[in-house]
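Novice: this one's sequence-less:
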């Protein structure tokens, strides 16, 4: 990819209009590259990169871009989002399971998604809402599946017009520029938007487990772990796993029962397994009951 010290591309209405007027994908890709937009090829009618490193291979080198589309003339065009392109994208999805337009409208009413530069209508009927990135600020990708809204920033990429995709019906539709602002665009606060769409869960008014919990059922421990709020999830899982050890349950049983509960609370599968494993290493009275792994027990306080 080009050096991060280069100036950001000169996005303009003329640049965007040129995408729709291009006679083929190769011409559109070269049009973007000449404007300083790093691009890379994806499979025809799809989003999978054709180069080995995907968006990390994105380039503004006219020769490289010409070579790619000479080899794959029907390849879709994609660009990395965030710092490399100077663009952060809010992806409003439309799936059979739901649409993100209601959530986006709520965010618009709250004044959180103003300042967009342009919008792209995606083949599924969704929307890519594009904003200038914040210079010097790391704006990472995130997803809020329950609201059908994603953010594509540093570490992500999007497919650009005039690329095309195959719909579930078998029909082929294209990405196309839907709207261009006539005002000065401004960056979006992606952290605030995510918190608005997916507020941190308050600590539930759930029953506390008694101190003497050696006889607590695994189901009861799992329900308690699932109710832990952000900031208390790892400690709660560690504590419940220790109780499972004391009750004589083996590691696999604890992982099966408490792992699902921990993921429900918001931990990743890896985080849950590491925490449960640490509890067994700390609490198991004999080496035979300690699962083999090269993990370090976490320090838990306030239990």
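Specialist: Ah, there it is. This structure is a prediction, so every number in the text was calculated from the model and none was measured.

Novice: CA only for contacts and neighbour counts going forward, please
Specialist: Will do.

Novice: quick one, helices of the stretch 151-300 of the chain?
Specialist: Chain-ordered helices for the stretch 151-300 of the chain, with DSSP state H, counting those that start in this stretch as the definition, fall at 190-197, 218-226, 233-246, 251-265, 269-283.

Novice: Burial-wise, tell me which of these comes out on top.
Specialist: Each of those was scored by mean neighbour count; the highest is helix 233-246, a mean of 24, by mean count of other Cα atoms under 10 Å.

Novice: Okay, the residue lying closest to residue 50 once chain neighbours are set aside and residue 63: tell me how far apart.
Specialist: Spatially, and ignoring its direct neighbours in sequence, residue 50 is nearest to residue 42 (5.0 Å; Cα to Cα, 6 or more residues apart in numbering). Distance of residue 42 to residue 63, given as Cα to Cα, to the nearest Å: 18 Å.

Novice: Who has more neighbours out of those two?
Specialist: residue 42 (23 against 11; other Cα atoms under 10 Å).

Novice: residues in contact with that one?
Specialist: Contacts for residue 42 (Cα atoms under 8 Å, 6 or more residues apart in numbering) come out as 48-51, 75-78.

Novice: thinking again about what came up before, would you mind giving the helices of the stretch 151-300 of the chain as JSON lines with distance to residue 206 added?
Specialist: Output for the helices of the stretch 151-300 of the chain, formatted as JSON lines (distance: least, Cα to Cα, whole Å):
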{"stretch": "helix 190-197", "distance to residue 206": "23"}
{"stretch": "helix 218-226", "distance to residue 206": "8"}
{"stretch": "helix 233-246", "distance to residue 206": "13"}
{"stretch": "helix 251-265", "distance to residue 206": "14"}
{"stretch": "helix 269-283", "distance to residue 206": "21"}
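
Novice: Which among those is found nearest to residue 204?
Specialist: Minimum separation from residue 204 across these (Cα to Cα) falls at helix 218-226, 10.1 Å.

Novice: now the angle from the closest one to helix 233-246?
Specialist: 160 degrees (axes from the mean of the first three to the mean of the last three Cα atoms, to 10 degrees).

Novice: Return the list of helices and strands in contact with helix 218-226.
Specialist: Contacts defined by 3 or more Cα pairs under 8 Å, 6 or more residues apart in numbering; DSSP states H and E place helix 218-226 against helix 233-246, helix 251-265.

Novice: what's the angle from it to helix 251-265?
Specialist: 40 degrees.

Novice: Check the offset of helix 218-226 from the chain's centre.
Specialist: 28 Å (Cα atoms, centre = their mean, to the nearest Å).

Novice: Give me the residues contacting it.
Specialist: With Cα under 8 Å, 6+ apart as the test, helix 218-226 has contacts from 206, 209, 233, 236-237, 240, 244, 257-258, 261-265.

Novice: show me where the stretch 101-250 of the chain has strands.
Specialist: For the stretch 101-250 of the chain, applying DSSP state E, counting those that start in this stretch gives strands covering 118-121, 127-132, 142-144, 149-152, 157-160, 164-166, 172-174, 176-180.

Novice: For residue 154, find the nearest of the helices and strands packed on helix 218-226.
Specialist: helix 251-265 (25.3 Å).

Novice: elements contacting that closest one?
Specialist: Contact analysis of helix 251-265 by 3+ Cα pairs under 8 Å, 6+ apart lists helix 218-226, helix 233-246, helix 269-283 as its packing neighbours.

Novice: Take this one as well and set it beside the first:
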């Protein structure tokens, strides 16, 4: 028997989150491309079978008493931001950047994952699942699922770190994507050997209403990535374009925070 899994599944279901059983822990599994941990049982349909019915849930665990418990994400279940920790990198820098931007304040639960990463739970929506591989973060919403405490994978458990009663905030994945990977605006000057700050400033000064702030932010991020630190020319260019001086300075400061080492 997987201690506590059935009770946890019933608690999640009572909160309105559909659940389903997934394969039991295999401590000898080392992960990798062929790893079958975290997958539904053969012959089942994973999150498509997810239910809040106590009778169905009890029947599943009578059949598979060692099963892990998974929650189907997306409304009525939660949305979940997944901070990965892998040999080639981790998502903590991105997580801290989102935290500084005030985008994670609505999280209702934080769960440590077996890899040492994190699941941050938010109010469920119908957003699409997403992935930012360079930043080592994933987003699980409609059509996705996550393993939940007290499930175990590779001999290690999912552990609840914090539960915030009454928290109802959501996470806007498009806003996350815009912050971490701001789009390259149309017509931006491109240099093959570094960044020409003068050309960037001229481009910022030519931006029209509706693109001034985004254009300044993108240009500042590019200049910072190239090692430039004096961005007064960009701020002045944005003011010439019609952006308020205070807003221009705030946008520059936001870009500097984004570029700050973690």
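Specialist: Everything's here; your move. For clarity, every value in this text was computed on a predicted model and none was experimentally measured.

Novice: returning to that earlier point: can the strands of the stretch 101-250 of the first structure go into TSV with extra columns for mean neighbour count?
Specialist: Shown next, in TSV, are the strands of the stretch 101-250 of the first structure (neighbours: other Cα atoms under 10 Å):
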stretch	mean neighbour count
strand 118-121	20
strand 127-132	24
strand 142-144	16
strand 149-152	23
strand 157-160	22
strand 164-166	20
strand 172-174	16
strand 176-180	17
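
Novice: For residue 56 of the first structure, which of those strands is the nearest?
Specialist: strand 157-160 (9.8 Å).

Novice: tell me, the closest one lands on which residues of the second structure?
Specialist: Here strand 157-160 of the first structure aligns to the second structure at residues 145-148, judged by TM-score structural alignment.

Novice: Contacts for that stretch next, please.
Specialist: Under Cα under 8 Å, 6+ apart, the answer for stretch 145-148 of the second structure is 38, 47, 68-73, 80, 140, 158.

Novice: Pick the one among those residues closest to residue 199 of the second structure.
Specialist: residue 140 (39.9 Å).

Novice: and the corresponding residue of the second structure for residue 194 of the first structure, what is it in contact with?
Specialist: Alignment note (TM-score structural alignment): residue 194 of the first structure maps to residue 177 of the second structure. Counting by Cα under 8 Å, 6+ apart, residue 177 of the second structure touches residue 132.

Novice: Please tell me how far residue 177 of the second structure sits from residue 80 of the second structure.
Specialist: Taking Cα to Cα, one finds residue 177 of the second structure at 15 Å from residue 80 of the second structure.

Novice: Equivalent analysis for residue 39 of the second structure, please.
Specialist: From residue 39 of the second structure across to residue 80 of the second structure, the span is 18 Å (Cα to Cα).

Novice: which residue packs closest to the residue most central in space within the first structure, ignoring adjacent ones?
Specialist: The centroid of the first structure falls nearest to residue 142 when counting by Cα atoms, centre = their mean (3.1 Å). Spatial nearest neighbour of residue 142 of the first structure, chain neighbours left out: residue 151 (5.2 Å); criterion: Cα to Cα, 6+ apart.

Novice: One more: residue 149 of the second structure?
Specialist: Nearest one to residue 149 of the second structure, counting by Cα to Cα, 6+ apart, is residue 158 at 4.8 Å.

Novice: ditto for residue 70 of the first structure
Specialist: Nearest one to residue 70 of the first structure, counting by Cα to Cα, 6+ apart, is residue 26 at 7.4 Å.

Novice: corresponding residue for that neighbour in the second structure?
Specialist: Using TM-score structural alignment, residue 26 of the first structure pairs with residue 6 in the second structure.

Novice: Its match reaches residue 61, doesn't it?
Specialist: Yes - with contact defined as Cα atoms under 8 Å, residue 6 of the second structure counts as touching residue 61 (6.5 Å).

Novice: more crowded one of those two?
Specialist: Using other Cα under 10 Å as the criterion, residue 6 of the second structure and residue 61 rank with residue 6 on top: 24 against 20.

Novice: That one: which element?
Specialist: Element membership for residue 6 of the second structure, per DSSP states H and E: helix 5-14.

Novice: what sits up against that helix?
Specialist: By Cα under 8 Å, 6+ apart, the surrounding residues in contact with helix 5-14 of the second structure are 18-20, 51-54, 57-58, 61, 67-69, 71, 149-151.

Novice: Tell me roughly how far that helix lies from the first structure on average.
Specialist: Aligned to the first structure and superposed, helix 5-14 of the second structure gives a mean residue distance of 2.4 Å (mean Cα distance after the TM-score superposition for the first structure).

Novice: check the fit of the helix or strand that comes right after that helix onto the first structure and give the mean distance.
Specialist: Next helix or strand after helix 5-14 of the second structure toward the C-terminus (DSSP H and E): strand 19-22. By mean Cα distance after the TM-score superposition for the first structure, the fitted strand 19-22 of the second structure averages 0.6 Å away from its aligned residues in the first structure.

Novice: Now find how far off-centre strand 19-22 of the second structure is within its chain.
Specialist: 22 Å.

Novice: Tell me the residues of the first structure aligned with it.
Specialist: Under TM-score structural alignment, strand 19-22 of the second structure corresponds to residues 39-42 of the first structure.

Novice: and the residue nearest to residue 46 of the second structure when sequence neighbours are not counted, how many neighbours?
Specialist: Once flanking residues are discounted, residue 46 of the second structure sits nearest to residue 40: 5.2 Å by Cα to Cα, 6+ apart. Each residue near residue 40 of the second structure was counted by other Cα under 10 Å, and the total is 21.

Novice: With residue 63 of the second structure instead?
Specialist: Neighbours of residue 63 of the second structure (other Cα under 10 Å): 9.

Novice: likewise residue 28 of the first structure?
Specialist: Neighbour number of residue 28 of the first structure under other Cα under 10 Å is 23.

Novice: what sits against the alignment partner in the second structure of residue 84 of the first structure?
Specialist: Using TM-score structural alignment, the equivalent of residue 84 of the first structure in the second structure is residue 76. Residue 76 of the second structure sits next to 16-18, 124-125 when contact means Cα under 8 Å, 6+ apart.

Novice: in the stretch 1-150 of the first structure, which spans are helices?
Specialist: Counting by DSSP H, counting those that start in this stretch, the helices of the stretch 1-150 of the first structure are 13-21, 25-34, 62-71, 101-109.

Novice: got JSON lines for these, with distance to residue 95 of the first structure too?
Specialist: Converted to JSON lines, the helices of the stretch 1-150 of the first structure look like this (distance: least, Cα to Cα, whole Å):
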{"stretch": "helix 13-21", "distance to residue 95 of the first structure": "25"}
{"stretch": "helix 25-34", "distance to residue 95 of the first structure": "27"}
{"stretch": "helix 62-71", "distance to residue 95 of the first structure": "30"}
{"stretch": "helix 101-109", "distance to residue 95 of the first structure": "11"}
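
Novice: I appreciate the help and will end here.
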